[in-house]
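Peer 1: Sequence first, then the predicted structure, then my questions.
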Amino acid sequence: MNVLLVFIPLSLLLEYVFHLPPLWVFASATLAIIPLADWLRKATEQVAERAGPTIGGLLNVTFGNLAELIIAIFVLLGGNTTVVKAQITGSIIGNALLGLGLAFLIGTFGRERQKFNRENAGQLNSMLFLVVIALLIPALFDFTERLPDYLAGSEAIRSNLDEYLSLGVAVVLIAVYGLNLVYTLVTHKDVFALEGEGEESTGKLWPLWQVIAVMLGGTALIALESELLSGALEDTSSQLGLSPFFLGIIVLAVVGNFAEYLAASYFARQGKLGLAVNIVIGATVQVALFTAPLLVLISYFIGRPMNLIFSSPLELVAIVAVALIVTTVTKDGEATWFEGVLLLSVYLLLALAFYFVTPAERSGAGSAQLPVPGVEALKPAA
């Protein structure tokens, strides 16, 4: 992982010294964010070990998806709200399918099965269905409340209603997520305790100055790399023949959550599958109930309003599929390697669909008609 830190100076050289094409800058900045996110996660864990599980949970809310949040803010500043919403969807399906699938496969490889806390998984699954409801309501509202065309300004009126509803939903989701933390970390923490919780840490604690330096330095470097990544996004998508939507829902989402995938796979292999489940599904819930609503609120403060209405119905289908399959494979409190294969297969199927999807780009001026991957070859000769 630390080898990838070399891409931090490399990305800066490619952008400001050699002035290479945006594709090279995008790739190097993407690779640079991965180890930075991992170091930020390590620093957060150091603070959590000092402060205890309750404060540690609150810190995980703040810093757990910080890399993803920073990337999204810079993409928002560029006016690409469609890409930001794609990144949100990609994080939800990536954590729950790719992250959990890898944890199941790696954790049970060579073993018959592993067990984990059913109550904790059940609570997280309930939150997943809240995610489905919260994201379906704005989309259905937008569809059912469309005003007739003969009413002057109907498009503007509907847009305002969508924004008001999205703001209200965002506030409710953040409040629910906060109450969920109180429920699982304070009032019912014994029920949701994970294996190994309460044991003395065998690792050496970092000095406080090192923790602060890593958190501040990591945040600043992630912001710098995110600015490079955002600036190269449009040109990279054109050069690769991919839509910014696909880059957001697959590439940016995986990069922003790579640290969670790595941590979950590591703990699953160590026999702590319950902790791995808590990491990836908890990160999924965190993205939907905290990060996404927070981005809606931030978008209004920076003058780039974003609602919670997803332009592609496939995104909503994907989120519903996530809730259903994750609930199905975790309800018995046991995991096998084949269940990991099932989760990874669903993610691969969705990724293929998103590769060929052509959503309407409403991210702002300058959006061009993008090529559809593989379609040019299907056109008959003139």
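Peer 2: Nice, I can see it.
Peer 1: C-alpha from now on. contacts and neighbour counts both.
Peer 2: Noted.
Peer 1: Let me see the ranges of the strands in the stretch 251-382 of the chain.
Peer 2: In the stretch 251-382 of the chain, the segments counted as strands under DSSP state E, counting those that start in this stretch are 334-335.
Peer 1: Please enumerate the strands of the stretch 1-150 of the chain.
Peer 2: For the stretch 1-150 of the chain, applying DSSP E, counting those that start in this stretch gives strands covering 114-115.
Peer 1: hey, where'd the helices end up in it?
Peer 2: Taking DSSP state H, counting those that start in this stretch to define them, one finds helices in the stretch 1-150 of the chain at 7-16, 22-51, 53-63, 66-77, 81-93, 100-108, 118-144.
Peer 1: To residue 188, which of those lies closest?
Peer 2: Closest approach to residue 188 among the helices of the stretch 1-150 of the chain is made by helix 118-144 (10.7 Å; C-alpha to C-alpha).
Peer 1: Next up, a structure to set beside the first:
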Amino acid sequence: MSSHLVKAKTLIPLVLLVFVPLSIAANFLHWGSSSVFVTSALAIIPLSIWLSTATEKIAVVTGPSVGGLVNAIFGNATELVIALVALNAGLVDIVQASITGTILSDLLLLLGLAMLTGGLRFKEQEFKPILAKVNGSSMTLAVIAIGLPTLVISTSNILDVVAIRNISIATASVLIIVYGLTLIFSLGTHSYLYEMGLADEDPPDVSANPAQASNRSKLYFWIVVLLASTIAVAFESDLFVGVVEPETARLGLTPLFTGVILIPFISDIAGYVTVIRLATKNQMDLTVSAATGDSLLVALFVAPVLVFIGFMIGQPMDLNFNPFEVAAMAIAVAVTNLISSGGRSNWLDGALLLATYLILGVAFYYHPV
């Protein structure tokens, strides 16, 4: 059975790659914006899976320190690339919403799917409470920091663009510093807390088994895959972003719903596959670390980087989020911290996280902004 699963895991991303040339043909042969929208969205899915796989393989070969840094940089590469392309196109509202959506997806959808599927196979699963505590505390700070500019602006009626920019830049600077501190903590001073590994594989021990030395020779291959996937994701994202506004409007979707629900769902298929696989193997330390770690990466690094890049390319993006987005992030962090604080999970915990995500998704669908 496991061999069939491995084959399926490899075959499905290969088959889905057919949408890459199809999306190119749809664009250059003018098959219509709907065709470009569908084919480019489907093309992003296998590319994100290959990008995620390459990141995992490189992390395994290079070991905890370098591998952790690779994960920190490329862990959310698909989401970052799509956001950069959308930001360059001036779709600031969709970019802001996608930040919110990715955080909600990581904390509620990914972790919920993991706890539900793992709980259906194992009556109760355990993970290190310290992981949930450290990541939960960091996420609480991140959401407070992201929400403060919105709170200041909404309570003082600030309309000065310069003031809003300065608040956003100051907040973004603090968030990046905090992210650097979390890397020092997880990869340096307290790396022993994260000894469960970077992927569900053991790093090759060349001295113990010479046959494993061949894995290192594959490092360059996976680096090429990583770079090629990143470039391909950027190209497909350009196609997707070019038609996303008219197509989602035609479907009756607001930019808020598109950014919060649709884009994270498309860009993080690889994450769903990973956490479900780990949870069904009863590797909940890795599962919780992956889901909460991704949300930290987005909140503490991706969002601030987008703020700085936006100002540099003439597409200013501030941290003045929709108040409902801030409320949704706060709800997600509070519910996740509450459920994961005990270091144990079951299928009901997963169902509660998924229910929270579903309720928020419905609210975003009907939100008029």
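Peer 2: Arrived safely, thanks for sending. For clarity, every value in this text was computed on a predicted model and none was experimentally measured.
Peer 1: follow-up on the earlier one: save the helices of the stretch 1-150 of structure 1 as a markdown table, and put in distance to residue 204 of structure 1 and mean neighbour count too.
Peer 2: Below are these laid out as a markdown table (distance: least, C-alpha to C-alpha, whole Å; neighbours: other C-alpha atoms under 10 Å):
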| stretch | distance to residue 204 of structure 1 | mean neighbour count |
| --- | --- | --- |
| helix 7-16 | 27 | 18 |
| helix 22-51 | 9 | 21 |
| helix 53-63 | 17 | 18 |
| helix 66-77 | 24 | 23 |
| helix 81-93 | 32 | 28 |
| helix 100-108 | 25 | 26 |
| helix 118-144 | 29 | 18 |
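Peer 1: Those helices: which one's closest to residue 165 of structure 1?
Peer 2: So among those, helix 118-144 is nearest, using C-alpha to C-alpha, at 6.9 Å.
Peer 1: what does the closest one correspond to over in structure 2?
Peer 2: Helix 118-144 of structure 1 corresponds to residues 129-155 in structure 2, going by TM-score structural alignment.
Peer 1: same question, stretch 276-296 of structure 1
Peer 2: The alignment of stretch 276-296 of structure 1 onto structure 2 (TM-score structural alignment) spans residues 287-307.
Peer 1: quick one: terminal-to-terminal distance for stretch 234-248 of structure 1?
Peer 2: With C-alpha to C-alpha, to the nearest Å as the measure, stretch 234-248 of structure 1 spans 11 Å from end to end.
Peer 1: Report the buried residues of it.
Peer 2: Neighbour-count burial for stretch 234-248 of structure 1 flags 234, 236, 237, 238, 242, 243, 244, 245, 246, 247, 248 (criterion: 16 or more other C-alpha atoms under 10 Å).
Peer 1: Tell me which two in the residues you listed are the farthest apart.
Peer 2: The span of the buried residues of stretch 234-248 of structure 1, defined through C-alpha to C-alpha, is set by 238 and 248 at 13.8 Å.
Peer 1: Show me what residue 192 of structure 2 lines up with in structure 1.
Peer 2: Using TM-score structural alignment, residue 192 of structure 2 pairs with residue 190 in structure 1.
Peer 1: swap in residue 61 of structure 2?
Peer 2: That one, residue 61 of structure 2, aligns with residue 50 by TM-score structural alignment.
Peer 1: can you tell me how far its match sits from residue 283 of structure 1?
Peer 2: As for residue 50 of structure 1, its distance to residue 283 of structure 1 is 22 Å (criterion: C-alpha to C-alpha).
Peer 1: How about residue 231 of structure 1?
Peer 2: 27 Å.
Peer 1: With residue 338 of structure 1 instead?
Peer 2: Residue 338 of structure 1 sits 23 Å away from residue 283 of structure 1, going by C-alpha to C-alpha.
Peer 1: Looking at those two, which is more packed in?
Peer 2: Per other C-alpha atoms under 10 Å, whichever of residue 338 of structure 1 and residue 283 has more neighbours is residue 283, with 25 against 15.
Peer 1: thought that one was touching residue 95?
Peer 2: Yes - judged on C-alpha atoms under 8 Å, residue 283 of structure 1 makes contact with residue 95 at a distance of 6.7 Å.
Peer 1: Quick check: neighbours shared by the two?
Peer 2: In terms of C-alpha atoms under 8 Å, 6 or more residues apart in numbering, residue 283 of structure 1 and residue 95 are both contacted by the residues residue 260.
Peer 1: Quick check: closest non-adjacent residue to the most centrally placed residue in structure 1.
Peer 2: Geometric centre of structure 1, nearest residue: residue 91, 2.6 Å, by C-alpha atoms, centre = their mean. Among residues not flanking residue 91 of structure 1 along the chain, residue 253 sits closest, at 4.9 Å (C-alpha to C-alpha, 6 or more residues apart in numbering).
Peer 1: burial of that neighbour, as a residue count?
Peer 2: Counted with other C-alpha under 10 Å, the neighbours of residue 253 of structure 1 add up to 25.
Peer 1: for the equivalent of it over in structure 2, what are its contacts?
Peer 2: The alignment partner of residue 253 of structure 1 in structure 2, by TM-score structural alignment, is residue 264. Taking C-alpha under 8 Å, 6+ apart as the contact definition, residue 264 of structure 2 lies against 79, 98, 101, 102, 105.
Peer 1: Identify the residue of structure 1 aligned to the fourth one.
Peer 2: The alignment partner of residue 102 of structure 2 in structure 1, by TM-score structural alignment, is residue 91.
Peer 1: got the buried residues for the match of stretch 276-296 of structure 1?
Peer 2: Judged by neighbour count using 16+ other C-alpha under 10 Å, the buried positions of stretch 287-307 of structure 2 are 287-307.
Peer 1: taking the residues you listed one by one, which sit in helices?
Peer 2: Assigned to helices by DSSP state H, the following of the buried residues of stretch 287-307 of structure 2 qualify: 287-297, 303-307.
Peer 1: Stretch 230-247 of structure 2 against structure 1, how far on average?
Peer 2: Superposed on structure 1, stretch 230-247 of structure 2 shows a mean distance of 0.6 Å to its aligned residues (mean C-alpha distance after the TM-score superposition for structure 1).
Peer 1: In structure 1, which residue range corresponds to that stretch?
Peer 2: Mapping stretch 230-247 of structure 2 onto structure 1 (TM-score structural alignment) gives residues 219-236.
Peer 1: List the contacts of residue 32 of structure 2.
Peer 2: When contacts are counted by C-alpha under 8 Å, 6+ apart, residue 32 of structure 2 touches residue 26.
Peer 1: What does it correspond to in structure 1?
Peer 2: Using TM-score structural alignment, the partner of residue 32 of structure 2 in structure 1 is residue 21.
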